[in-house]
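Engineer: Fold the stuff below for me.
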Amino acid sequence: MTTTAQEKTNLRPTAAPARGADVRRHELAAFLRSRRERITPEEVGLPRGTRRRTPGLRREEVAQLSAVGVTWYTWLEQARDIQVSVQVLDALARTLQLDGSERAHLFQLAEAVDPTPAASCTGVTPALQEILRSLEPLPASVQNSRYDILAYNRTYARLMGDLDAVPPEDRNSMILVYTHPEWRRSIVHLEETRRLMAAKLRASMAGHLTEPAWKMLVKRLIAESPEFRENWRRYEVMDLRARTKEFLNPYVGRLTLEHTDLFLNQASGARMVTYAPADDGSRQRLEQLYDLVCTG
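Structural biologist: A predicted model of the protein is given here:
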């Protein structure tokens, strides 16, 4: 029995259904386009011009603001099969002004883990929050081994300025001590503190060398702080230990405090960072600070 040309055509295998990765890439592309088109140039500090036809931002503007190549970003919106790093996703989320839900959706579509502190706060239980509140007027926070500040009480929020005003993705002690003006002014022995913190970060990083969030943190610090670059090149290491710290608080003046880490999970490095007054004057000024934040 012979087979006609038409029958041969019918016998050809049909196209395979779209793979999950293909569907995900197209959904990511559509999501990026929709977010890009809703933002006006004025919202990101760009002139509108007189010949703009594209709703929202142009692709090249998003690429420029996110420090990625125009061709690469165009391919991303065309759903091409390209690799997307967490650093690029973080930059795009900032440029496109994504809120918490949108940012989580972006990382989920890209099958990536969001490295920001805001994405890591699920382990801070209501009971732990209550413990932080009960410690006041002692400043206290919950941090992980990468120095992300996951939770804090009111006196900690005003210990070195106004932590509430800092974007969640920047609430990291390493970033703040090396780049934030208020934090730098508040630490009496700044250079020594920076050197010790870089040494502690290097020691902690030994078990996380391949993790994107850690590499992203170090890359950012190297790019933004010459002081960090210098300290990082020293290859010094130091473990966590209790020590006396001095602060020049912008609200109540000089504070001498005993720093203690209370580990919540030794394996993950999660710990409660606490500060107790080292003298009566510091105790009184901490109480003044607490009164200020409660009435302010």
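Engineer: C-alpha only now, for contacts and for neighbours.
Structural biologist: OK.
Engineer: ok, and the closest non-adjacent residue to Leu264?
Structural biologist: Excluding the flanking residues, the one nearest Leu264 by C-alpha to C-alpha, 6 or more residues apart in numbering is Arg271, at 4.9 Å.
Engineer: The one you found in helix, strand or coil?
Structural biologist: strand (DSSP: H, G, I helix; E, B strand; the rest coil).
Engineer: Quantify the burial of it by counting its neighbouring residues.
Structural biologist: 19 (other C-alpha atoms under 10 Å).
Engineer: Touching, it and Thr260? I think so.
Structural biologist: No: if you go by C-alpha atoms under 8 Å, Arg271 and Thr260 don't touch, sitting 9.8 Å apart.
Engineer: Name the secondary structure element that contains Arg35.
Structural biologist: Using DSSP states H and E, Arg35 sits in helix 20-38.
Engineer: helix or strand right after that helix?
Structural biologist: Scanning forward in sequence from helix 20-38 by DSSP H and E, the next helix or strand is helix 59-66.
Engineer: List the contacts of that next one.
Structural biologist: The contact list for helix 59-66, computed with C-alpha atoms under 8 Å, 6 or more residues apart in numbering, reads Arg36, Gly69, Val70, Tyr73, Thr74, Val88, Ala91, Leu92, Arg94, Thr95, Leu96.
Engineer: Show me which of the residues you listed is closest to Gln129.
Structural biologist: If you rank these by distance to Gln129 using C-alpha to C-alpha, Arg94 comes first, at 28.1 Å.
Engineer: who are the neighbours in contact with that closest one?
Structural biologist: Counted by C-alpha under 8 Å, 6+ apart, Arg94 has contacts Ser66.
Engineer: Then Trp214?
Structural biologist: By C-alpha under 8 Å, 6+ apart, the residues touching Trp214 are Arg146, Met205, His208.
Engineer: Please indicate which of these are buried?
Structural biologist: Applying 16 or more other C-alpha atoms under 10 Å to the contacts of Trp214, the neighbour count classes Arg146, Met205 as buried.
Engineer: Looking at the contacts of Trp214, which are in strands?
Structural biologist: Using DSSP state E, no member of these sits in strands.
Engineer: Helices - which of the contacts of Trp214 land there?
Structural biologist: The helices, defined by DSSP state H, take in Met205 from those.
Engineer: Could you export the contacts of Trp214 as CSV, including distance to Ser134?
Structural biologist: Conversion of the contacts of Trp214 to CSV gives the following (distance: C-alpha to C-alpha, whole Å):
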residue, distance to Ser134
Arg146, 25
Met205, 32
His208, 33
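Engineer: please give me the structure for this one as well, since I'd like to look at both together:
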Amino acid sequence: MDRRELADFLRSRRERISPADVGLPAGPRRRTPGLRREEVAQLAFISTEYCTRLEQARGPRPSREVLAGLARALRLSDAERDHLHHLAGAPPLPPTGPSREVRQSILDLLQRLPRAAAIVTSASFEVLAWNGLAAALMEDFSALPRRDRNLVRRVFLGPHTRGQRLYGVSDADAFARTSAQRLRAAAARYPDDPDVAELVGELLAGSEEFVRLWESHDVSAEPALRKTLQHPLVGPVTVNCDALAITDRDQQVVIYTADPGSPSEEALALLSVTGTQRMDLTR
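Structural biologist: From the prediction side, this is the model:
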């Protein structure tokens, strides 16, 4: 552990962040640039005394949990987070399962796509992030527990709302086939991840279709570039589907756009206004 370098690094990262960057009020009489130590401690879930000792090169070696909290509080990049671990004498461990942490820049990107529905999925098809139009087009993911945000679980095990698989998407059967193949590849990449093992076990126990696809041992499939979703309020919405790989985290940004001037573009525009409210319900 390099206490002096660690102290200097933590202080330099703290001083570059403004309170507004992390949703804190600026407040009066800020004599130092960036965040105060007590603010970093609050965001990292550690004591102010411990944070102060680390910055004064007097602290004991921080645990991996503390390092994760500091990296989150200081909004470190992947390279900076690895550097933090090395300075603390705790080299970063290789991931045992699909990453569930979405970079802030990707979260910002989703919100800058007001005319497109966009989600971020993990290697095991968990929806990790979404924008408002995606929630309006598919489902309000924020209202679901984590396990129910998994698209491969949903396509095979439901719920199938109004008898339709996966929001009534036109390529539901093809998606089921593709997701089974990609999940097999993910299970090989993360053989020690309990969440992936539990998901596969649940699908094998609950879906004969998944068993058949799993036993084929196929691990590749052609992506669907265009699909139609059956929406209960605006009817069929046909979208182009483009997936952008985030290779360092084994994630995908999936973006759904409608052809300019099409009825589906008008439908998306309406959904961007109505959001997730159900205007089709009678009182």
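Engineer: Need the TM-score from the superposition.
Structural biologist: Between these two chains, after superposing, the TM-score reads 0.56 (TM-score structural alignment, normalised by the length of the second structure); 179 aligned residues with a C-alpha RMSD of 2.7 Å.
Engineer: how about the residue nearest to Leu264 of the first structure, what's its partner in the second structure?
Structural biologist: Under the alignment by TM-score structural alignment, Arg271 of the first structure pairs with Gln252 in the second structure.
Engineer: Just to check, that match is in contact with Leu244?
Structural biologist: Yes: counting by C-alpha under 8 Å, Gln252 of the second structure touches Leu244, with 5.5 Å between them.
Engineer: Ala118 of the second structure - that's part of a strand, no?
Structural biologist: Yes: membership of Ala118 of the second structure in a strand is supported by three-state DSSP.
Engineer: Nearest residue to the counterpart of it in the first structure in space, please, no chain neighbours.
Structural biologist: Applying TM-score structural alignment, one finds that Ala118 of the second structure aligns to Ala140 in the first structure. What sits nearest to Ala140 of the first structure in space, not counting adjacent residues and going by C-alpha to C-alpha, 6+ apart, is Thr274, at 4.4 Å.
Engineer: Next: Tyr178 of the first structure.
Structural biologist: Ser225 (6.4 Å).
Engineer: Next one: the alignment partner in the second structure of the one you found from Arg149 of the second structure, what distance?
Structural biologist: Under the alignment (TM-score structural alignment), Ser225 of the first structure maps onto Ser207 of the second structure. Applying C-alpha to C-alpha, to the nearest Å, the value for Ser207 of the second structure to Arg149 of the second structure is 18 Å.
Engineer: who's more crowded, those two?
Structural biologist: Arg149 (20 against 13).
Engineer: Please identify the residue in the first structure that aligns with that one.
Structural biologist: So, by TM-score structural alignment, Arg149 of the second structure is matched to Arg171.
Engineer: ok, now Glu80 of the second structure?
Structural biologist: Glu80 of the second structure maps onto nothing in the first structure, by TM-score structural alignment.
Engineer: So Leu128 of the second structure: helix, strand or coil?
Structural biologist: Under the three-state scheme (three-state DSSP), Leu128 of the second structure adopts strand.
Engineer: before we move on, the earlier item: of the contacts of Trp214 of the first structure, which ones are shared with the second structure?
Structural biologist: Mapping the contacts of Trp214 of the first structure onto the second structure (both residues aligned by TM-score structural alignment, their matches' C-alpha atoms under 8 Å) leaves Arg146, Met205, His208 still in contact.
Engineer: Now do the helices in the second structure.
Structural biologist: Counting by DSSP H, the helices of the second structure are 3-15, 37-44, 48-55, 64-73, 78-87, 104-111, 132-137, 151-157, 172-189, 194-206, 208-214, 263-274.
Engineer: Go ahead and flag the most central residue of the second structure.
Structural biologist: Residue closest to the average C-alpha location in the second structure (C-alpha atoms, centre = their mean): Leu128, at 2.7 Å.
Engineer: What does that residue correspond to in the first structure?
Structural biologist: Taking TM-score structural alignment, the alignment pairs Leu128 of the second structure with Leu150 from the first structure.
Engineer: got the contact list for the residue nearest to Ala140 of the first structure?
Structural biologist: Neighbours of Thr274 of the first structure in contact, by C-alpha under 8 Å, 6+ apart: Leu138, Pro139, Ala140, Ser141, His259, Thr260, Asp261, Leu262.
Engineer: between those residues, which has the most around it?
Structural biologist: Of all the contacts of Thr274 of the first structure, Ala140 has the most neighbours under the rule other C-alpha under 10 Å, reaching 28 neighbours.
Engineer: which residues touch that one?
Structural biologist: Ala140 of the first structure sits next to Leu132, Tyr152, Asn153, Thr155, Tyr156, Met272, Val273, Thr274, Tyr275 when contact means C-alpha under 8 Å, 6+ apart.
Engineer: Verify the stated contact: the fifth one with Arg133.
Structural biologist: The reference is to Tyr156 of the first structure. No: using C-alpha under 8 Å, Tyr156 of the first structure makes no contact with Arg133, being 10.4 Å away.
Engineer: and those two? which has more neighbours close in?
Structural biologist: Set Tyr156 of the first structure next to Arg133 and count neighbours by other C-alpha under 10 Å: Tyr156 wins out with 24 against 18.
Engineer: Run the chain-centre distance for the longest strand seen in the first structure.
Structural biologist: The longest strand of the first structure (DSSP E) is strand 253-265. With C-alpha atoms, centre = their mean, to the nearest Å as the basis, strand 253-265 of the first structure stands 23 Å off its chain's centre.
Engineer: counting contacts, what elements does it pack onto?
Structural biologist: strand 243-249, strand 270-277, helix 280-295 (3 or more C-alpha pairs under 8 Å, 6 or more residues apart in numbering; DSSP states H and E).
Engineer: Leaving out chain neighbours, which residue sits closest to Ala186 of the second structure?
Structural biologist: The shortest distance from Ala186 of the second structure to any non-neighbouring residue, by C-alpha to C-alpha, 6+ apart, is to Ala123 (6.1 Å).
Engineer: How many neighbouring residues does Gly296 of the first structure have?
Structural biologist: Look at Gly296 of the first structure: counted by other C-alpha under 10 Å, it has 6 neighbours.
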